[in-house]
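Asks: Sequence first, then the predicted structure, then my questions.
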Amino acid sequence: MASVHIDVMINSRSTQLPEQSKLEKWAAAAVGQHRQEAEISLLIVDEEEGAELNRQWRGKEGPTNVLSFPSDLPAELELPLLGDLIICVPVVEQEAIEQKKSLNSHWAHMMVHGTLHLLGYDHIDDQEAEEMETLETEILGQLGYPDPYQDRESS
């Protein structure tokens, strides 16, 4: 498994945050075979800041669960920085309740999902979404978590 270091900045009043070792384990599972070493900056925010950042960077109203900002460093520098993630705690907590998942399971999903975005995966079109969701499900399964999309409606 890859070695991943996460620089965590907490800007949230939540008392239910995962330990850094878990965050790093989940991200490392997503990094997998892509590279040996990676660094991620993680900002954990509450609803107001999450909404402002979503508006600023995506032009969308309200907070979202995770924002991903891949590093744009030149490849020849060979630095391990993958990029920045921003996770909005109230959204993650509410989604876990709505989706009838454990909070720990949903945090794992958000870290895997965000890290895959940093690695270049996306879900803009249906084919990309299916590829990314399949990969997320496999990674989370290897970590002992259920399929995060098991209750999705079949199309």
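Replies: Arrived safely, thanks for sending.
Asks: C-alpha only now, for contacts and for neighbours.
Replies: Will do.
Asks: residue boundaries of the strands in the protein?
Replies: According to DSSP state E, the chain carries its strands in the segments 3-11, 37-45, 66-70, 81-88.
Asks: by how many degrees do the last one and strand 3-11 diverge?
Replies: Our comparison of strand 81-88 with strand 3-11, counting by axes from the mean of the first three to the mean of the last three C-alpha atoms, to 10 degrees, yields an angle of 40 degrees.
Asks: can you list contacts of strand 81-88?
Replies: Strand 81-88 is contacted from outside by 38-47, 50, 63-71, 110, 114-115, 118-119, using C-alpha atoms under 8 Å, 6 or more residues apart in numbering.
Asks: switch the cut-off to 6 Å
Replies: 38-46, 50, 65-71, 118 (C-alpha atoms under 6 Å, 6 or more residues apart in numbering).
Asks: measure T64 to V45 for me?
Replies: 11 Å (C-alpha to C-alpha, to the nearest Å).
Asks: quick revisit: now render the strands of the chain as JSON lines, adding mean neighbour count.
Replies: Shown next, in JSON lines, are the strands of the chain (neighbours: other C-alpha atoms under 10 Å):
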{"stretch": "strand 3-11", "mean neighbour count": "17"}
{"stretch": "strand 37-45", "mean neighbour count": "20"}
{"stretch": "strand 66-70", "mean neighbour count": "20"}
{"stretch": "strand 81-88", "mean neighbour count": "23"}
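Asks: Included below, for side-by-side comparison, is a second structure:
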Amino acid sequence: MSALTDTVIEDDRWHTAGLASLAERAALATLTHLGIDVGAHEICVMGCDDARIARLNTEFRDKPTPTNVLSWPAEDLAAQEDGAPPFAPDSDDPMDSELGDIAISYDTCAREAKESGLPFADHVTHLVVHGILHLLGYDHVRDGDAELMERKEVEILGNLGIGDPYNRNGGQ
């Protein structure tokens, strides 16, 4: 089976952190959990730093600050009804296999992991899962959608042996 993720490294610290393998593991777990054909899709994951992600955040969201992860879905799969599951991506068209792109900042991830007392690899995996869910039409703007997305994240991370990142009583 070919790789589900295409990882582009713009910050060499991501090589040492193993972003390519973390992204692939997160993508496989996410699509498998959701019953989506992993052989029919591709995701591009870019590992960058705070300066680069701040430029992207400014350009695409008009927020001139760094963030941990950004996502650009190839198509809008979001449900209209708050809390309803998103539409499934088309798995039948080999020319339309791209789910979208994700950018993740090393600096913000490292800072957040340290501040939360979380293993860096677990935090990165969580953020990649979070980004992939955005590619698949999940969101956290409306309450029902946020509850659904959070539940899916916790289930997927649990399948990977990673604790609930939203556990307000001590983290993972």
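Replies: Noted; the coordinates are in hand. What you see is a predicted model, and the numbers here were worked out from it, not measured in a lab.
Asks: For whatever residue of the second structure lines up with K60 of the first structure, which non-adjacent residue is closest in space?
Replies: Under the alignment (TM-score structural alignment), K60 of the first structure pairs with K63 in the second structure. Closest residue in space to K63 of the second structure, ignoring its immediate chain neighbours: N57 at 5.5 Å, by C-alpha to C-alpha, 6 or more residues apart in numbering.
Asks: ok so, going back, list just the one of the strands of the first structure that sits closest to T134 of the first structure.
Replies: Ranking the strands of the first structure by proximity to T134 of the first structure (C-alpha to C-alpha) places strand 66-70 first, at 18.6 Å.
Asks: E130 of the first structure: which of the strands of the first structure is closest?
Replies: With C-alpha to C-alpha as the yardstick, what comes closest out of these is strand 66-70 (18.7 Å).
Asks: Burial check on the residue nearest to K63 of the second structure, number of neighbours?
Replies: Neighbour count of N57 of the second structure, defined by other C-alpha atoms under 10 Å: 19.
Asks: counterpart of L135 of the second structure in the first structure?
Replies: L135 of the second structure maps onto L118 in the first structure, by TM-score structural alignment.
Asks: dump the residue contacts of the closest residue to that match other than its chain neighbours.
Replies: The spatially closest residue to L118 of the first structure, leaving aside those adjacent along the chain, is P70, at 4.5 Å (C-alpha to C-alpha, 6+ apart). By C-alpha under 6 Å, 6+ apart, the contact list for P70 of the first structure reads L82, G83, L118.
Asks: relative to its centroid, which residue of the first structure is most remote?
Replies: The outermost residue of the first structure, judged against the average C-alpha position, is E76 (25.9 Å), by C-alpha atoms, centre = their mean.
Asks: Report the mean deviation for stretch 105-113 of the first structure after fitting onto the second structure.
Replies: When the second structure is overlaid, stretch 105-113 of the first structure sits 0.6 Å from its aligned residues on average, using mean C-alpha distance after the TM-score superposition for the first structure.
Asks: how about Q127 of the first structure, what's its match in the second structure?
Replies: Match for Q127 of the first structure (TM-score structural alignment): G144.
Asks: quick revisit: including distance to Q150 of the first structure, could the strands of the first structure go into TSV?
Replies: Listed next are those as TSV, based on distance: least, C-alpha to C-alpha, whole Å:
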stretch	distance to Q150 of the first structure
strand 3-11	28
strand 37-45	27
strand 66-70	20
strand 81-88	22
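Asks: before we move on, back to that, which ones are touching the residue farthest from the centre of the first structure?
Replies: Here E76 of the first structure is in contact with no residue (C-alpha under 6 Å, 6+ apart).
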